[in-house]
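Visitor: just to be clear, the model below is a prediction. Sequence and coordinates:
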Amino acid sequence: MLPSGFQVQIDPRCARRGNLRYLVGGSPMRVMKLSDPALGMTSADGRIAVADVGTQVLARRLLDAGIAHPRPMSGPCVADVTVVIPVRGNQSGVDRLLAALSDHEVSVVVVDDGSEIPIRVSDGARLIRFDENRGPAAARNAGVAATSTEFIAFLDSDTVPTGDWLTMLLGHFADPTVAIVAPRIVGLQTVAAGSDSTSFVADYANRFSSLDMGPREALVAPGTPLAYVPSAAMLVRRTGFLSFDESLRVAEDVDLCWRTHRAGWRIRYDPIAEVAHDHRESLSGMLNRRRFYGTGAAELALRHGELAAPLVMTAPIAAGVVALATRSRIGMLVAAVIAAIVCRNTMRAVAHVPQREKIAAVNTGRAFGFGLLQLAAAVLRHYWPISFLTCAVSRRFRVWFVWVAVVEALVMWVRNQMVDPETPVMSPMHYLVFRRLDDLAYGAGLWQGVIVRRDVGALRPVITRR
């Protein structure tokens, strides 16, 4: 149950129809109709304050639909938190992080995961040392076992928290069903692009890190735009912590998030709190890390099945997207017919909603747009070995592949600037080059994992009827 005084705010990106009675948004997109009593509980600016059973039910429905976000008034105190720092061979990072935490009234446990030169810690921090490397999952679990506080913050040794990050995150635990909260992970420093490639690499890593989940707060759940949060910076509730799978050396954070969601707990991402990350600045280091992340897809597919699918679409959208991708007149005609059918069906589903034509058109356009981006990611990232082989034997496919590689990067470059206008602009050309290298590295790791595990689940698309 949400406590009295807890508030939620309707997402400003959520479309409102009929004087706030109809809300269009969430993930997946849906239309929610508010009853007269529910309208009376909602302020003009879209806030609902929990005061009784009715407001509790309404607030919970909006939160779980992704249509509203929490605005808790207060949460647990910082003294109820222990920070666990897993580390292997990064003494300077530990020193920097401990210095950053010195102003916080938190206990600190450092777990040395088999460093060749033993890690040293300052007074006040507890040190646990493994004789041999056991992996970050085991290190974090050992750190949790050595704590007694109700909340545990995981911070990697190459991170530096900024501002009042902990207080901002703790407020979310006023909701007793929240087990994990994560901040936004940003680059420790943004390196201006210079004449040498190392500066360009650092520039890309700082602005487009795979650890940065973006500027929009969200409910985290598999099958949504934000399917997980990274454990490089994460705050957990002890009673909702299911432990990391120590058999995993990669993707252990994704696995934890999905198991936590399946167990009925909720996970929040709040970008107002930020933790800086010292990204690898060499090209080989960055690409090797991306490849390593890619190997985790096979492990996730073995444990979570279709949740790890590289591509998920309904059959009508898949057919329309493939037709569009042919760039032929017949393909365009087929796609137009499918889009018209999808739009008509959507209009029927929201026949009672004002401006249903606009809602149906926007929903259809978004579905096709997202489908096209998924198809592009498939040929450029997940299935690029097959794409390369096809390019070698088909000139037509080769031309189409190059066209997709360029257009997808430009679309994503524009999208990134629109979603996060405060992020410094990187030139489209440099972004194109590094994004394609990023895709090649991740895809190589994906296929490596599939071959090692002898399971193609991470390559199997999911096409649903509707």
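Guide: The structure has been received and is ready for your questions. The structure presented is a predicted model; accordingly, all values stated were derived computationally and were not measured. Residues are numbered from 1 along each chain as shown.

Visitor: C-alpha from now on. contacts and neighbour counts both.
Guide: Fine.

Visitor: ok, the most centrally placed residue in the chain - contacts?
Guide: The centroid of the chain falls nearest to Leu226 when counting by CA atoms, centre = their mean (3.9 Å). Residues near Leu226 by CA atoms under 8 Å, 6 or more residues apart in numbering: 213, 218-220.

Visitor: which two from the residues you listed end up farthest apart in space?
Guide: Met213 and Leu219 (12.0 Å; CA to CA).

Visitor: residue contacts, Ser231?
Guide: By CA under 8 Å, 6+ apart, Ser231 lies in contact with 154-156, 253.

Visitor: now swap in Gly54 and tell me
Guide: Ala38.

Visitor: helix/strand/coil for it?
Guide: helix (DSSP: H, G, I helix; E, B strand; the rest coil).

Visitor: also Glu116?
Guide: coil.

Visitor: number of nearby residues for it?
Guide: Using other CA atoms under 10 Å, Glu116 has 12 neighbouring residues.

Visitor: so it is in contact with Gln91, correct?
Guide: No - with contact defined as CA atoms under 8 Å, Glu116 does not reach Gln91; the gap is 11.1 Å.

Visitor: what helix or strand is the residue nearest to Val342 when sequence neighbours are not counted on?
Guide: Leaving aside its sequence neighbours, Val342 sits nearest to Thr364 (CA to CA, 6 or more residues apart in numbering; 6.6 Å). Here Thr364 is covered by helix 356-377, with elements defined by DSSP states H and E.

Visitor: what are the buried residues along the longest strand seen in the chain?
Guide: The single longest strand within the chain, with elements called by DSSP state E, is strand 266-277. Using 16 or more other CA atoms under 10 Å as the test for burial, strand 266-277 gives 266-271, 273-277.

Visitor: what lies in contact with that strand?
Guide: With CA under 8 Å, 6+ apart as the criterion, strand 266-277 contacts 158-166, 168-169, 172, 177-188, 214-221, 229, 233, 257, 260-261.

Visitor: okay, one more to line up with it:
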Amino acid sequence: MTDTSTRVPPRRPGGLPEGTRVMLDPRVRVHGSVVLGGSPWGVARLAPAALALVARARVDGPHGTLPQTLAERSAADLLVERGVLHPVVTPRSSRVEIVVPAYGRPDLLDACLASLTRSAPGGDVLVVDDASPTDEVAAVARAHGARLLRHPENRGPAAARNTGLAATTGDVVAFVDADVAVPRGWLDGLVPLFDDPRVGAVAPRVLPRSRSRTLLARHELARSALDMGARRELVRHGSPLGFLPSATLLVRRSALADAGRGRGGAGFDEEMRVGEDVDLVWRLLGAGWHVRYEPAVEVHHEMRVVPGQWARRRFEYGTSAAALDDRHPGRLAPARVSAWNLAAVACMLAGRPRTGAAVALAATAALAQRLRSADVDPVLAGYVVGKGLLADGAALGHALRREWWPVGLVVLAASARSGGDGLGGGAGDPAGGRGAGRVGRRTARTAAAAMLVPVALEWVRTRPDVDPARYAALRLVEDAAYGSGVLASAGRQRRLRVLVPEVRLPNLPRWGRQGPSSGGRRT
């Protein structure tokens, strides 16, 4: 799922409990009194108290630093709000009510409940059997001492979770899918995050598990769709992490009530068989709640390693796009790019590199003027513009692999032609045709690079047990399967907006003395 909108939700009252240590997000860059980073990415000039806090946090690292004055505590609250700082959790013994939606697959449910029993003996676990075809789910639940509710007919995972929610009373409820196994003490590192009254939901890292060693299994170990990565994140629209899966998700009950009802029921939207977790997280964000991702806690999810099932599941994920666009208009543009950057790249592809460079320089000069007026070093303008060019190129390449994959396939085929025609014109064409051919070849090669370079960098970063060529091929198949689901849902529900990129006009952040303002944007 790609969320490219940067509309900022309302701020919620409250802040970090006194005594909470904070750590600096490792992607944040500090230049003098200016920080670059956060969720979504932005630029901010810091007040002295905030600057002192950030400086200590850089030195103290993951252990975190403690705000020492009232001004530093205020700065910490604001910088946590913007994703520049993250709270450091002190694990403590925790128990919450756990809801496990289940449909068939009793062997996986057995492993799930066994892990829950080991991690929290005597814990309150409720299994909601969503009309499984046999009585085995009920037998497994009883064997592990779990409470059991059963739907008379299959209503989907959203309805099963809502049934569990209505049958529990705790302030925090944990939803754990039946194909997930948890480690001992897994709640101890997640529940303390709710000490911040602004936090509405928290999720751990969901890692894949399988005994298979097939090519697809090895690929999934490095590229599971449920694995959100190794970095702590404040989930936000327009940020590196814009949603969380519900395979394992802890939610504050009052936040669910505040976020409103989904269609078909309170909590999760019962009309959605896929994408209901994205919808819930987005409603929480829209109501101003913080949603946090804590990868220090890891749970394990059974992988789908049968090729047909794997591709079908990616397709199903994609089919949620139209329903999500219906509920959250404009959130799912396949790419959101700057008009400046589009103009610069278009000029370069048309064989006018000087004009393209002039456009990029004009964008840099405009940003430098804004920075100067905000008393920020205008030298940062070049960095920001360059970062934006790379980010927009990656966004377009991502769309060419997914929602626009038929066009991407043509691009890859054209770019692979050796010394040939490209996308138009050849050696025997008139001069105009030859010029068009050169532009076509240049465009195809540039677009192919935008598609494949991020995949290559991903392989270098993760070093999966798959050779680069087959890794790239599986990534293209995976993205095309998801994109096919988007195309199918867009056609069926006439939601073509999910296929149209959003071109943003210059919209620079407003500046604050403590941290990024509500106008900060991803570049």
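Guide: On my side now, so go ahead. Just so it is clear, the structure is predicted and the values come from calculations on it, not from any experiment.

Visitor: circling back: go through the contacts of Leu226 of the first structure and name the one nearest Arg289 of the first structure.
Guide: Met213 (17.0 Å).

Visitor: what do we get in the second structure for that closest one?
Guide: Counting by TM-score structural alignment, Met213 of the first structure lines up with Met228 in the second structure.

Visitor: what is the neighbour count of that match?
Guide: Count around Met228 of the second structure with other CA under 10 Å applied: 23.

Visitor: and the residue lying closest to Thr224 of the first structure once chain neighbours are set aside, how many neighbours?
Guide: Using CA to CA, 6+ apart and skipping the chain neighbours, the partner closest in space to Thr224 of the first structure is Ser27 (6.0 Å). Residues lying near Ser27 of the first structure (other CA under 10 Å) number 16.

Visitor: now the aligned residue in the second structure for Ser27 of the first structure: which helix or strand?
Guide: Residue correspondence, TM-score structural alignment: Ser27 of the first structure in this structure matches Ser39 in the second structure. If you go by DSSP H and E, Ser39 of the second structure is not part of any helix or strand.

Visitor: now the helices for the first structure?
Guide: For the first structure, the helices defined by DSSP state H cover 36-41, 53-65, 91-101, 136-145, 165-170, 197-207, 252-262, 283-304, 315-325, 329-349, 356-377, 384-393, 395-419, 428-453.

Visitor: select, out of those helices, the one closest to Cys77 of the first structure.
Guide: Taking CA to CA, helix 165-170 is the member of the helices of the first structure nearest to Cys77 of the first structure, at 7.4 Å.

Visitor: so that closest one corresponds to what in the second structure?
Guide: Taking TM-score structural alignment, helix 165-170 of the first structure hits residues 186-191 over in the second structure.

Visitor: so how far is the matching stretch off the chain centroid?
Guide: A distance of 21 Å separates the C-alpha centroid of stretch 186-191 of the second structure from that of its chain, computed with CA atoms, centre = their mean, to the nearest Å.

Visitor: any idea how far Asp123 of the first structure is from Thr177 of the first structure?
Guide: 36 Å (CA to CA, to the nearest Å).

Visitor: kindly apply the preceding question to Asp113 of the first structure instead.
Guide: 32 Å.

Visitor: more neighbours: which of those two?
Guide: Taking neighbours as other CA under 10 Å, Asp113 of the first structure and Thr177 compare with Asp113 leading, 24 against 16.

Visitor: so that one makes contact with Pro86?
Guide: Yes - the pair Asp113 of the first structure and Pro86 passes the contact test of CA under 8 Å, sitting 6.8 Å apart.

Visitor: name the residues contacting each of these two.
Guide: 136, 139.

Visitor: for the equivalent of Gly89 of the first structure over in the second structure, list the residues it contacts.
Guide: Using TM-score structural alignment, the partner of Gly89 of the first structure in the second structure is Gly104. Gly104 of the second structure makes contact with 132-134, 136-137, according to CA under 8 Å, 6+ apart.

Visitor: switch the cut-off to 7 Å
Guide: 132-133, 137 (CA atoms under 7 Å, 6 or more residues apart in numbering).

Visitor: likewise Ser484 of the second structure?
Guide: 315, 318, 403.

Visitor: can you do 10 Å?
Guide: Each residue near Ser484 of the second structure by CA atoms under 10 Å, 6 or more residues apart in numbering is listed here: 314-319, 402-406, 478, 490.

Visitor: ok, now Ala458 of the first structure?
Guide: Counting by CA under 10 Å, 6+ apart, Ala458 of the first structure touches 294-302, 305-311, 382, 446-447, 449-450.

Visitor: show me what it aligns to in the second structure.
Guide: By TM-score structural alignment, Ala458 of the first structure lines up with Val498.

Visitor: circling back: so where is the longest strand of the first structure in the second structure?
Guide: Going by TM-score structural alignment, strand 266-277 of the first structure sits over residues 290-301 in the second structure.

Visitor: next, count neighbours for the closest residue to Leu98 of the first structure other than its chain neighbours.
Guide: Spatial nearest neighbour of Leu98 of the first structure, chain neighbours left out: Ser122 (7.7 Å); criterion: CA to CA, 6+ apart. Ser122 of the first structure: 11 surrounding residues under other CA under 10 Å.

Visitor: quick one: Ser122 of the first structure from Val24 of the first structure, how far?
Guide: Ser122 of the first structure is 52 Å from Val24 of the first structure, by CA to CA.

Visitor: distance of Met426 of the first structure relative to Pro12 of the first structure?
Guide: The value you get for Met426 of the first structure to Pro12 of the first structure, if CA to CA is used, is 28 Å.

Visitor: more neighbours: those two, which one.
Guide: Neighbour count, other CA under 10 Å: between Met426 of the first structure and Pro12, Met426 has more, with 18 against 12.

Visitor: OK, contacts around the aligned residue in the first structure for Ser320 of the second structure?
Guide: When the first structure is aligned by TM-score structural alignment, Ser320 of the second structure is paired with Gly296. Applying CA under 10 Å, 6+ apart, we find Gly296 of the first structure in contact with 248-252, 254-255, 308, 442, 445-446, 448-450, 458.
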